[in-house]
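**Student:** Generate coordinates for the sequence data below:
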Amino acid sequence: MEKIQSQFIKFHDAIRIDFDGSQPLRDKRDLVVGDLRDGLKRVFYSSYTPSFSYFNQGSYNLATGVQPILYEDYDIDVGIVFNFSKNSYRPVQVKEWVYHALNTVAARTVEIKRPCVRVQYHKNAAKWFHVDLAIYSTDNYWGNELNHIAKGFIGSSEDKKIWELSEPFKLKELLKSKITDSSDREQFRRIVRYLKRWKSYNFSSTVTGRPTGIALTACCYNLFTPQKYYVYSSYNYQYNDLKALHNVVTGMIGMFTWNNQISVKLPVQPYNDLFEKMTNNQMLSLKEKLLVLRDTLSSAWFSAVNELDPLSACVKLRKVFGHDFPIL
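**Tutor:** A predicted model of the protein is given here:
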């Protein structure tokens, strides 16, 4: 088991990316945020320009980021919180401000999407990195700050152009309260990263139907329990990532209904179903790929526990995780 665990740790070190440890990512975020501040001044042509604060969100906020594989680009998620009430402006109107403020540089394209404004950079005619700006307003209600995210785009029907109640800061707090031990949380983050790399390796980025990172994270939030094994040579317990991952994957398969449907809610506002955009066939494909992953993990687990052939186990794991999974 020690050999397999060491390979999982090497794999994790190869695929992980943390915002705090990546100056290039911080520089890219700061570039877009700075351009937005300057661009809004041009959009308004007046002494009054709406002010905003910003924060990292998504995988960089939860410390579950992974390096992109070949032909995929870096994804940076940033929350932009404007200092006005949702009743002050229409949601898509605010997104248009952001679009016009940033759509001024030839090296990037800007697109208003339903959940965000995407700023896509290119290098050598290929996608390089993109920054997704989630746009929020903030209200103070009886001393409590409420945030609403702008949903919709220009072509949306009016009922889809909404300010939706959101809790962008609460998910990290929930994770800390649920998994109180910091080392256990590190194992949780490793499991999320393994699943994200599995997703990237097994689902094409050019087609719809692959699970989102937040959907996989929510599954781990619901299913993860810390797993360890006893090391007789050192008389202590070590983390067992293979078993923890196997348990989560098995739990995900068990969440499918008899007709191969899966539904997982975001554990904070707006509590939306994170698989709702997947079709029946896409959900079935997800289940089939999860079954392959589970069986591969089971086979590797059998080899590791019985110390039969750790090399063979690593070869099998590489088939589901890609070439970043090391061979003994």
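**Student:** can we go C-alpha only for contacts and neighbour counts from here?
**Tutor:** Will do.
**Student:** quick one: Lys3 from Ile253, how far?
**Tutor:** 27 Å (C-alpha to C-alpha, to the nearest Å).
**Student:** neighbour count winner among these two?
**Tutor:** Ile253 (18 against 13; other C-alpha atoms under 10 Å).
**Student:** ok, now which ones touch that one?
**Tutor:** When contacts are counted by C-alpha atoms under 8 Å, 6 or more residues apart in numbering, Ile253 touches 287, 290-291.
**Student:** Which members of those occur in helices, if any?
**Tutor:** Secondary structure from DSSP state H places 287, 290-291 of the contacts of Ile253 in helices.
**Student:** Scan the residues you listed and report the most crowded one.
**Tutor:** Lys287 (21 neighbours).
**Student:** That one - nearest residue in space that isn't next to it in sequence?
**Tutor:** Ile253 (6.5 Å; C-alpha to C-alpha, 6 or more residues apart in numbering).
**Student:** The structure of the following sequence is requested for comparison with the preceding one:
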Amino acid sequence: MGTGIEPLPREDYDIDVGLIFHLSKNDYSPIEVKKWVYEALHTGNRTVKYKRPCVRVQYHRAGEELYHVDLAIYAENPFNWDNRIYLAKGFPGSAPENQIWEPADPRGLIENFQRKFQGQDGNRDQFRRIIRYLKRWKDVNFSANGNARPTGIAITACAMNWFQIGTRYNISDGKNYYDDLTSLKNLAQAIINQFDWWTGRMSVCLPVSPRNNLFEKMSDKQMEIFKSRLEAFRDSLSQVELTVDTLTSCHILQEVFGGDFPTS
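**Tutor:** Model prediction:
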């Protein structure tokens, strides 16, 4: 989708791949099909593990984690009465109620994203840049352990809902130019606006089946920290807007995007 970013030092590349099997979910259990993939890949210089929504293949180089591939396993049978795709969830040993075929729409998700600003190359490019900025910000500012860090798909869904084109008028030539700073700050504020004053939580749903809340795994405390850091992020962007000196602005942005943010 053009929104991937490089991982931070000591983190590895995260690659998502969907495997669609032409079979009926009524003929095989989700764990049985996941075992096919697990056993086929459990060889060579890699480790394979079951995750609830996928099978993860971890590749190594010189004893260090290089990248991993999350393989989501789907069942699709054109002869099914509902003509739907289902995602295999669960792993061996998990409770029976957690071993399920969950309705999904991986193609619809990609199509939904690609329709955004279709035929508007400049707008689409800014849309993708803003998502990449936010992904970098969340990687720098949240631990990868547990559920404190928002997922990439949650960030993408936020942008799909609340992103607005940012432009700035240049008085010297009378033209409008894309302004990523304004667009990014406005999106951060739009996400902050989604927090409920009573519960202190926000939600954003996957735009296709199963339309689950992509922030549901965050605890109340993690949600509180997420909002607080979003507000600090917005304030830093506002400070950059008011700063004339480019070097000073870059140092501010280094604090939110990491030390490798350029200063020249």
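**Student:** Stretch 65-76 of the second structure aligns to what range in the first structure?
**Tutor:** On the first structure, the counterpart of stretch 65-76 of the second structure by TM-score structural alignment is residues 127-138.
**Student:** for stretch 11-21 of the second structure, that is, sorry about that
**Tutor:** With TM-score structural alignment as the criterion, stretch 11-21 of the second structure aligns to 72-82.
**Student:** what residues does that stretch touch?
**Tutor:** 25, 29, 50-60, 67-68, 127-138, 205.
**Student:** let's see it at 6 Å
**Tutor:** 51-58, 128-137 (C-alpha atoms under 6 Å, 6 or more residues apart in numbering).
**Student:** Separate out the buried members of the residues you listed.
**Tutor:** With burial judged by 16 or more other C-alpha atoms under 10 Å, the buried subset of the contacts of stretch 72-82 of the first structure is 52, 54, 56-58, 128-137.
**Student:** out of the residues you listed, who's nearest Phe188 of the first structure?
**Tutor:** Gly58 (15.4 Å; C-alpha to C-alpha).
**Student:** Which residue in the second structure aligns with the closest one?
**Tutor:** Counting by TM-score structural alignment, Gly58 of the first structure has no partner.
**Student:** And the helices in the stretch 1-150 of the second structure, which stretches?
**Tutor:** 30-41, 106-115, 121-141 (DSSP state H, counting those that start in this stretch).
**Student:** Following the chain past the last one, name the next helix or strand.
**Tutor:** Sequence order places helix 152-162 as the next helix or strand after helix 121-141 of the second structure, per DSSP states H and E.
**Student:** What span of the first structure is that following helix aligned with?
**Tutor:** Counting by TM-score structural alignment, helix 152-162 of the second structure corresponds to residues 213-223.
**Student:** same check, this time on stretch 201-212 of the second structure
**Tutor:** Against the first structure, stretch 201-212 of the second structure falls on residues 261-272 (TM-score structural alignment).
**Student:** What residues sit buried inside that stretch?
**Tutor:** 261-262, 264-267, 269.
**Student:** Dump those residues to TSV, plus distance to Leu195 of the first structure.
**Tutor:** Shown next, in TSV, are those (distance: C-alpha to C-alpha, whole Å):
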residue	distance to Leu195 of the first structure
Gln261	19
Ile262	17
Val264	16
Lys265	18
Leu266	17
Pro267	19
Gln269	24
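**Student:** would you list those residues in CSV and tack on distance to Thr104 of the first structure and secondary structure?
**Tutor:** Output for those, formatted as CSV (distance: C-alpha to C-alpha, whole Å; DSSP: H, G, I helix; E, B strand; the rest coil):
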residue, distance to Thr104 of the first structure, secondary structure
Gln261, 44, coil
Ile262, 42, coil
Val264, 39, coil
Lys265, 38, strand
Leu266, 35, coil
Pro267, 38, coil
Gln269, 34, coil
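**Student:** Closest to the centroid, which residue in the first structure?
**Tutor:** The residue lying closest to the centre of the first structure (C-alpha atoms, centre = their mean) is Gly213, at 3.6 Å.
**Student:** Next one: the residue lying closest to that residue once chain neighbours are set aside from Phe321 of the first structure, what distance?
**Tutor:** Take Gly213 of the first structure and drop its neighbours on the chain: the residue closest to it by C-alpha to C-alpha, 6+ apart is Lys196, 6.3 Å away. Separation of Lys196 of the first structure from Phe321 of the first structure (C-alpha to C-alpha) stands at 10 Å.
**Student:** circling back to that earlier point, can you give me the first-to-last residue distance of the match of stretch 201-212 of the second structure?
**Tutor:** 16 Å.
**Student:** Neighbour count: Lys196 and Phe321 of the first structure, which is higher?
**Tutor:** Between Lys196 of the first structure and Phe321, Lys196 has the larger neighbour count (other C-alpha under 10 Å), namely 25 against 21.
**Student:** just checking, what residue in the second structure corresponds to the more buried one?
**Tutor:** Checking with TM-score structural alignment, Lys196 of the first structure has Lys135 as its match.
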